[in-house]
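**Student:** Pasting a predicted model and its sequence here:
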Amino acid sequence: MSKKTLVSAITAALVVGAASTTFAAANPFSDVPADSWAYDAVTTLAADGVIDGFPDGTYKGQQTMTRYEMAQIVARAMAKTDLEKADKALVDKLAAEFAEELDNLGVRVADLEKKSDNVKWGGELRYTYTNVKDDFEGPNVDNDGNELLFRLDPKAYIGNSGWTANARIDYTVDIDTDSNGNDATVDRIYVEGPLFGATVQAGKLPVFTAQGLVMDDPISGAQVAFGSDVFNTTIAAGRYNETHESFGVKNGKDITAEYYGVQFDYTPNDNLELNAGYTALNNVDVIANYGANILLADGADNDLGIWYVGGKYAFDKNVALAGQYAKSDADDYDTAWTAELQYKGADIADAGSWGMYAGYRSIDVLSVVHQTYDDIIDAGYKGAVVGVQYVPAENILATVEYFDGKNIVADDLNMDSDASKFFGRVDFFF
């Protein structure tokens, strides 16, 4: 991106009325004459400390800018506290575009996000409709669902240490019965910050592995990530206790286990992402009984190990192919894989943006811990998936997804196994 293009794109966001600003008499850059179309904007941005020039006193407006240079400018813009609402919205769009580079700036950006109040609030209100059909009428199948969820995501900055305290609080309402769900639940509560060159999380924290195929749920423990932009390692350990994902039929017991995991991520360029890892659940407490196949025995000290590999390749800015493969050491129903072709992508900061995907998922009941996909019914199903996302207005996301496939266990038993799911959701982010 040239600096001329850059100035055109961000002047409105970073300058509050250039015409009303009093400029210093001296020209800050020798190669930006007073009669230049960009003089007022460049001078104002320089005076505000948003941009700076080269040591020789030039601006070099025709020189190509790197994304990291752009991210530094956006970071400085984020520090400005006197922007109008519309100007701040444009800065937020730039921050979303350069989110990865801003992330890599680390604590400096976190410091810039702080307000006079050291607590930052975010969250969402969302409506979800689901319709599930399963000829086998498998476990945990709810034929229709209408749910409202209100979520708060507070983040508190702990002095100037670079550490934050984070939480996620959920409250649900079942529209079909016009009844509230359980009391508000604290789904996450943890601290995060730098330590010895790594990023550390501790508490009840989110774990996301294998692009969500193997794990997308909290554990109570710790997670450490370290490495570089090209090669990164994440290690997690803690206690896992979940009540809403199926490992088959649970006879009165929740799934509880000691959780251990490691993931390696390799990103050699902007087009390719590769990952591999291993997850272990030790001392699993659960019954999973399908016909004659007793997958895990109640009361025994059961261990379940899962290894996985996958990645994503972007052919261009619009088209990408993503896939994951996982296999556990269970005796049966031990394999999962997913592949999808993605086109474009919805960005909540960009009204009118949209994306879609089509693919196939096959997830055996003992091949994953807690898969992330809303389209498939649950672990224990296989079939084709398709989905579309659209942003009708800023910070509003509409999602429609469909699954058409089979119940894996019923199919193995030569029973009626056809299954389908329609999923629709509207998210309002704040």
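**Tutor:** Yep, that arrived. Numbers count the residues shown, from 1 in each chain.

**Student:** Please make it C-alpha for all contacts and neighbour counts, starting now.
**Tutor:** Fine.

**Student:** spatially speaking, which residue is in the middle of this structure?
**Tutor:** residue 208 (8.7 Å; CA atoms, centre = their mean).

**Student:** so that residue sits right up against residue 219, yeah?
**Tutor:** No. Under the criterion of CA atoms under 8 Å, residue 208 is not in contact with residue 219, lying 10.5 Å apart.

**Student:** so how far is residue 132 from the closest residue to residue 215 other than its chain neighbours?
**Tutor:** Spatial nearest neighbour of residue 215, chain neighbours left out: residue 370 (4.7 Å); criterion: CA to CA, 6 or more residues apart in numbering. Per CA to CA, to the nearest Å, residue 370 is found 19 Å from residue 132.

**Student:** hold the first one in mind and look at this next one:
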Amino acid sequence: MKTKVLAALAATMAVGATCAFAANPFVDVPSDSWAYKSVVELADAGIIQGVDGQYFQGNRNITRYEAAEMVAKAMAHMDKASVEQRALINKLADEYADELNNLGVRVSALENRVGNVKLTGDARIKYAHQESYKHLDNTTGKITDAGKKNDASWMYRVRIRANAQVNDRTKVTYGITTGDRSFADNSAASSENNPYTDIAKVDYNFGGNNWNLSVGRTDAYHLGGDRAYGYNYGDIFDRAELKYQNDKFAATAGYGKFKTDGSDTDYGKVTGKNATDTEDALSGVKTGYGELEGFFGGGRAAGSALGVYYNDFTRADGTNHGTDDVFHADDLWGAYVSANLGKWNALANYEHVSFVDGAKNINKDDNADVWIGRLTYGKAGFATPKSWDAWVEYINAEDGAFIGGNSTSWRFSKDMDNIESWGVGADYTFAKNAMFQVMQSFGTNTKDGNAEDPGEQTRAQFVFVF
């Protein structure tokens, strides 16, 4: 969606009356223009910068991303606004909520005054069902029927985040989570079921807000970054990461170690090998990683994107596999394209896993691939009641393509490898900050070997943010 610069100016000029009058910075705004005083006041307040520092270009179309930047800067002047002006700015913040969230640290540095601590969080109630529970036999490597039909469970998760703005460049984030807890779980007194720290990091923003150094624990690192499907690991990750980004390009480099919360460790089959039922195959594995992304047709916040990424794995002992002979992925690289076509979004994602020397999958290959596609119509946003979307996806994963851990996908991690499957789903925001989501798989089958086909999966959940 595009709008006129003058329209965005009129919407944000509520703070203009509080700014000191200064000299006109734009050569194309004459002193007898009807907008002269407002343009000068907004420029003096830092809400607008014009083009190339000299021209206002009042007839130029702007993107939603540019409009969101002006709203963010107006939010930084909230202390000077009247009650009516604050209401207008808050209304604009709701309108551009998705773009403001995508601006990340850049908006946070403007929205949060130094010394403030903001508490946020979310709560989720989830129902997960599988037609027939299939069990991976660690001796034969085959999936067999464990005799549990219509396996279903209700779970909940609560997360709390504290965001502290130390200064105009430094932000500290700390968070705790309950993890997924079954309503039927009677072992809450067990220490392994206690809430745990899933975020503890420091972000330092510099270089004109284009560079960000982040050190510590993040809650949902997944291979491929924020735009890719997130087929592989999507859980706790301790790392140091440096990122450069602007409206057209982003480059990320980092190094860290995978962590697990034990919530889905019944599946340990990795690159053709079998782990024990109590061990997560990816736990303790380290990786150096990098990602390059390009944005077009609307910029980083609202446009289409394409990216490539790479991970180089080692075990904690410095090898690609430990004495338990579990983890055998040497490296992984992937690529994605996310294209916005009106109200449609098309995502295509590919990943390639290479095994260490001597490690093979059931087809005796030394590598494995996964192809993923998702088509989405509409866009559900927590800040926009009655917004919705619907999607369909396709996954084709060779044996060994899923390297372990908890995937960002809605599917059970134990059934992510050596499969071909379709899925459909929908998201609906039934009230502000409250969303209902439903997902269903179909046409799922085991690609290679004699293992039985996994049962189809159903998932429904309510998610609340605060």
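**Tutor:** It's in. Note that the structure is predicted; figures quoted are calculated from it, not measured.

**Student:** picking up where we left off before, quick one, which of residue 370 and residue 132 of the first structure is more surrounded?
**Tutor:** Relative neighbour count places residue 370 above the other of residue 370 of the first structure and residue 132, with 22 against 19, counting by other CA atoms under 10 Å.

**Student:** my read: that one touches residue 213, true?
**Tutor:** Yes. Using CA under 8 Å, residue 370 of the first structure makes contact with residue 213 at a distance of 7.5 Å.

**Student:** Beyond the longest strand seen in the second structure, next helix or strand please.
**Tutor:** Longest strand of the second structure, by residue count under DSSP state E: strand 143-165. Sequence order places strand 170-177 as the next helix or strand after strand 143-165 of the second structure, per DSSP states H and E.

**Student:** Quick one: distance of that following strand to the chain centre.
**Tutor:** 16 Å (CA atoms, centre = their mean, to the nearest Å).

**Student:** Flag every buried residue along it.
**Tutor:** 170-177 (16 or more other CA atoms under 10 Å).

**Student:** Just flag the most distant two among these.
**Tutor:** Taking CA to CA as the measure, these span a maximum distance of 23.6 Å, between 170 and 177.

**Student:** ok, which stretches of the second structure are helices?
**Tutor:** 5-12, 36-45, 64-75, 83-95, 97-103, 105-111, 299-302 (DSSP state H).

**Student:** Without its sequence neighbours, what residue ends up closest to the equivalent of residue 460 of the second structure over in the first structure?
**Tutor:** Taking TM-score structural alignment, residue 460 of the second structure has residue 424 as its aligned residue in the first structure. Leaving aside its chain neighbours, residue 424 of the first structure sits nearest to residue 400 (4.6 Å; criterion: CA to CA, 6+ apart).

**Student:** residues contacting the residue nearest to residue 428 of the first structure when sequence neighbours are not counted?
**Tutor:** Once flanking residues are discounted, residue 428 of the first structure sits nearest to residue 396: 4.7 Å by CA to CA, 6+ apart. In this structure, residue 396 of the first structure makes contact with 348, 426-429, judged by CA atoms under 8 Å, 6 or more residues apart in numbering.

**Student:** Kindly report the same for residue 44 of the first structure.
**Tutor:** 15, 18, 21, 23.

**Student:** Any chance of those in a markdown table with neighbour count and distance to residue 252 of the first structure as columns?
**Tutor:** Output for the contacts of residue 44 of the first structure, formatted as a markdown table (neighbours: other CA atoms under 10 Å; distance: CA to CA, whole Å):
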| residue | neighbour count | distance to residue 252 of the first structure |
| --- | --- | --- |
| 15 | 22 | 62 |
| 18 | 17 | 67 |
| 21 | 12 | 70 |
| 23 | 13 | 73 |
